[in-house]
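Novice: Need the 3D shape of this:
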Amino acid sequence: MNVKEIKEIIGKKKGVELLQTIASLFPNEVVFSTSFGIEDQVITEWVGKNNINIEIFTLDTGRLFKETYSLWNRTLERYHLHIKTYTADTTLLEDFISRKGPNSFYESVENRKECCRIRKIEPLQRAIKGKKIWITGIRSDQSINRHDMDFIEYDEANQIIKIHPLFDWTFEEVKKYCKEQYIPYNVLHDKGFPSIGCQPCTRAVQEGEDFRAGRWWWEDQSKKECGLHGVKS
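Specialist: A predicted model of the protein is given here:
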């Protein structure tokens, strides 16, 4: 089943109904990746509260904020879900740090991308292997690159169809929904962090700055992606 056929079946379905339809179309072949960002918490709420047959996984880079780990525990306690965890390949990570040091990602874009590849991309590829649908919390206004994506798209790099249920939501809409539904979210979102990644690579965003200005702020680039969602097909 291709992207066009899925769009026709889904029609105008959104939220819980959308996820239920996808899960029924592709039993045991759908995964949802959570980084415990506020968007991901909404999708986790939908999956957990409605017992939707979608596998949830996360990538533990080993350098997340303590607030993220705290929310991770709160999420498990609230929804009683199994969240499969993928970490960096020990051999690859040990070699990288031995050669370049623990903070070499500050020194060059190449080093930063290698760090992301080891801590995120390689584990991701293991997480989605053999699956047909990848659910994400991507929203179109998160960056210029993401604005050019589509609600449903084929990810050529990872050979998988991606679906973004919150694609047309704004950050304020997501935050309002979480507060109305009492969905737990990362406290850093209330401290100027709209996008939360690894602690050494993330800072608060100042008024007037771009949504992802707080990610890899030392790099002078318009497209700030780690590689997980950087390819549009």
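Novice: drop to CA atoms for contacts and neighbour counts, all remaining ones
Specialist: OK.
Novice: can you give me the strands for the chain?
Specialist: Counting by DSSP state E, the chain has these strands, from start to end: 30-33, 55-60, 83-87, 133-135, 152-155, 160-163.
Novice: quick one: which of the ones you listed is nearest residue 103?
Specialist: strand 55-60 (17.4 Å; C-alpha to C-alpha).
Novice: Compute the inter-axis angle for the closest one and strand 83-87.
Specialist: Our comparison of strand 55-60 with strand 83-87, counting by axes from the mean of the first three to the mean of the last three C-alpha atoms, to 10 degrees, yields an angle of 30 degrees.
Novice: who does strand 55-60 touch, helix- and strand-wise?
Specialist: Using 3 or more C-alpha pairs under 8 Å, 6 or more residues apart in numbering; DSSP states H and E as the contact criterion, the neighbours of strand 55-60 among helices and strands are strand 30-33, strand 83-87, helix 122-128.
Novice: to compare against the first, here's another:
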Amino acid sequence: MRGQLEDLNRKLQELDLEQSLAFVLETIVGKKVFSTSFGIEDQVLTHFLQKYANTITVFTLDTGRQFDETYEVFHKTQKKYPALTIETYTPEEKEIKKYINEYGINGFYDSIENRKACCAIRKVAPLSRALQGADLWITGLRSEQSANRENMVFLEWDEVNQLVKFNPLLAYSLPEIEALVTSFNIPISNLYKKGFLSIGCAPCTRALLPGENFRAGRWWWENGKKECGLHIHSDKNN
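Specialist: This is a model prediction of the structure:
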């Protein structure tokens, strides 16, 4: 697999966004899925993937702790792109109740371990269900979003989920993403204009302060790497 992905990645470096989407969707066989959290990057991809509505499955994870603005942009997206059906995956209610009984409703503030346990229930487990049977997973990840993502490539083997992950926006800068939003009148969350460049669950996300990096507003009370477990980078492309 390593050699095949390396060859494809070399070709992708020469293609623009529309060309890369067409190339990968035609080249990679099997079930193809796109995950959206309705952030600005995912909204751009939604716009360009709408014509592949019969080719891909689109899904989102509703953690149960989302901002109202996230549901609003979800609704706007459905209205603007009616050809796309967006499937919703939610956490298991019994697991949520178990967590609350053990740690409290907002126990994720108490320790990194508690927070990761919450993410595992509300995000990682539903994602695992959403990716079952998939061969290609399209994401809105960009390399400049965090140091953890700087070494990612367009196509990589996801060892955890046993599929190929495709990051078509990897080399895009934020101004380039914003320009696409303006050009195509793509709906985005009202929170974005208030400094929420990375939007997750409401209790775990705040607006960025001047000079802060993209991920600083997520789990702001923690130090170190700020990932929830959805995107575990691996160099094992074989």
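Novice: and of the strands of the first structure, who's closest to residue 73 of the first structure?
Specialist: strand 83-87 (10.6 Å).
Novice: Mean neighbour count, the helices and strands packed on strand 55-60 of the first structure: which tops it?
Specialist: Mean neighbour counts were taken over these using mean count of other C-alpha atoms under 10 Å, and the top value, a mean of 23, falls to strand 30-33.
Novice: Once aligned, what mean separation remains between that one and the second structure?
Specialist: Taken over the aligned residues, the distance from strand 30-33 of the first structure to the second structure averages 0.6 Å (mean C-alpha distance after the TM-score superposition for the first structure).
Novice: so which of the helices and strands packed on strand 55-60 of the first structure comes closest to residue 138 of the first structure?
Specialist: strand 30-33 (10.5 Å).
Novice: so where is the closest one in the second structure?
Specialist: Mapped onto the second structure using TM-score structural alignment, strand 30-33 of the first structure covers residues 32-35.
Novice: Give me the distance from that stretch to the chain's centre.
Specialist: Between the mean C-alpha location of stretch 32-35 of the second structure and the chain-wide mean there is a distance of 10 Å, by C-alpha atoms, centre = their mean, to the nearest Å.
Novice: Tell me how many other residues surround residue 18 of the first structure.
Specialist: In terms of burial, residue 18 of the first structure registers 16 neighbours under the definition other C-alpha atoms under 10 Å.
Novice: still on that earlier bit, can the helices and strands packed on strand 55-60 of the first structure go into CSV with extra columns for distance to residue 218 of the first structure?
Specialist: Formatted as CSV, those follow (distance: least, C-alpha to C-alpha, whole Å):
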stretch, distance to residue 218 of the first structure
strand 30-33, 27
strand 83-87, 26
helix 122-128, 24
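Novice: circling back to that earlier point, Provide the contact partners of the match of strand 30-33 of the first structure at residue level.
Specialist: Taking contacts as C-alpha atoms under 8 Å, 6 or more residues apart in numbering, the residues outside stretch 32-35 of the second structure that touch it are 25, 42, 55-60, 131, 134-139.
Novice: So among those, which ones count as buried?
Specialist: The neighbour count (16 or more other C-alpha atoms under 10 Å) marks 25, 42, 56-60, 131, 134-139 as buried among the contacts of stretch 32-35 of the second structure.
Novice: The top helix by length along the first structure vs the second structure, average offset?
Specialist: Using DSSP state H to define each element, the first structure has its longest helix at helix 66-79. Helix 66-79 of the first structure differs from its equivalent in the second structure by a mean of 0.4 Å after superposition (mean C-alpha distance after the TM-score superposition for the first structure).
Novice: Alright, that wraps it up for me.
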